[in-house]
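S.K.: Coordinates only, no sequence provided:
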């Protein structure tokens, strides 16, 4: 098997570009004591990112808003969201989402 050096360089470069943005903030922030307001603010970052990703996927297709009357993904997200809020169970949430999509695709 022949090794193509440019592919190896691209793989190593991708690893470095992926590794550095994760390690540098970790190294810097591990030596600092963040204020209480900063810690509270950081707690909202993961849920904000997830809401942005899920919201865009639920509400838009090919750059356009999907009318709610034809959006079965949004209809499936409603019971899924309720199960997630009330049970806090990842397995229950995933199963509910899959079942809701199955039923809605079968009906429509």
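M.R.: Here it is on my side, so go on. Just so it is clear, the structure is predicted and the values come from calculations on it, not from any experiment. Residues are numbered from 1 along each chain as shown.
S.K.: make it CA atoms for all contacts and neighbour counts henceforth
M.R.: Will do.
S.K.: From the centroid of this structure, which residue is nearest?
M.R.: With distances taken as Cα atoms, centre = their mean, the residue of the chain nearest its centroid is residue 50 (4.3 Å).
S.K.: Buried ones in the helix or strand where it lies, by neighbour count?
M.R.: Under the criterion of DSSP states H and E, residue 50 resides in helix 45-59. For helix 45-59, burial by neighbour count (16 or more other Cα atoms under 10 Å) applies to 58-59.
S.K.: Comparison target, given below:
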């Protein structure tokens, strides 16, 4: 699925390290950006197309989201703010199951 790169997305590599404490290379597209999210359950993008159809990009699939499972992204090192992300998500969704 080809997705249009937005200005904010194309500049992620410029501000990411300052905000999150780890480097991020320039990203070629939205699908690549999704694959860098801290957890597969968060790595889902939905877009309304010009013909009113809906496109879904989910590089890890949708299983974790539907199963309410939060696990680290297997394609990147554990995010420095992983504990903060877990605490925030668990506060919103008490039924969330966290796997490390």
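M.R.: Cool, the structure landed. Here the structure is a predicted model, which is why all the values come from computation and not from measurement.
S.K.: Would you pull the TM-score for this pair?
M.R.: TM-score of the superposed chains, computed with TM-score structural alignment, normalised by the length of structure 2, equals 0.23; 51 aligned residues with a Cα RMSD of 5.4 Å.
S.K.: quick one, longest helix in structure 1?
M.R.: In structure 1, assigned by DSSP state H, the helix with the most residues is helix 5-30.
S.K.: Can you give the contact residues for the helix or strand just after that one?
M.R.: Later in the chain than helix 5-30 of structure 1, the nearest helix or strand by DSSP H and E is helix 36-43. The contact list for helix 36-43 of structure 1, computed with Cα atoms under 8 Å, 6 or more residues apart in numbering, is empty.
S.K.: okay but residue 58 of structure 1 is in contact with residue 75, surely?
M.R.: No. The criterion here is Cα atoms under 8 Å, and residue 58 of structure 1 misses it with residue 75 at 9.5 Å.
S.K.: that older thread, just give me how far the longest helix of structure 1 sits from the chain centre.
M.R.: Centre-to-centre, helix 5-30 of structure 1 and its host chain are 21 Å apart (Cα atoms, centre = their mean, to the nearest Å).
S.K.: Quick check: buried residues in that helix?
M.R.: Buried residues in helix 5-30 of structure 1, counted by 16+ other Cα under 10 Å: none are found.
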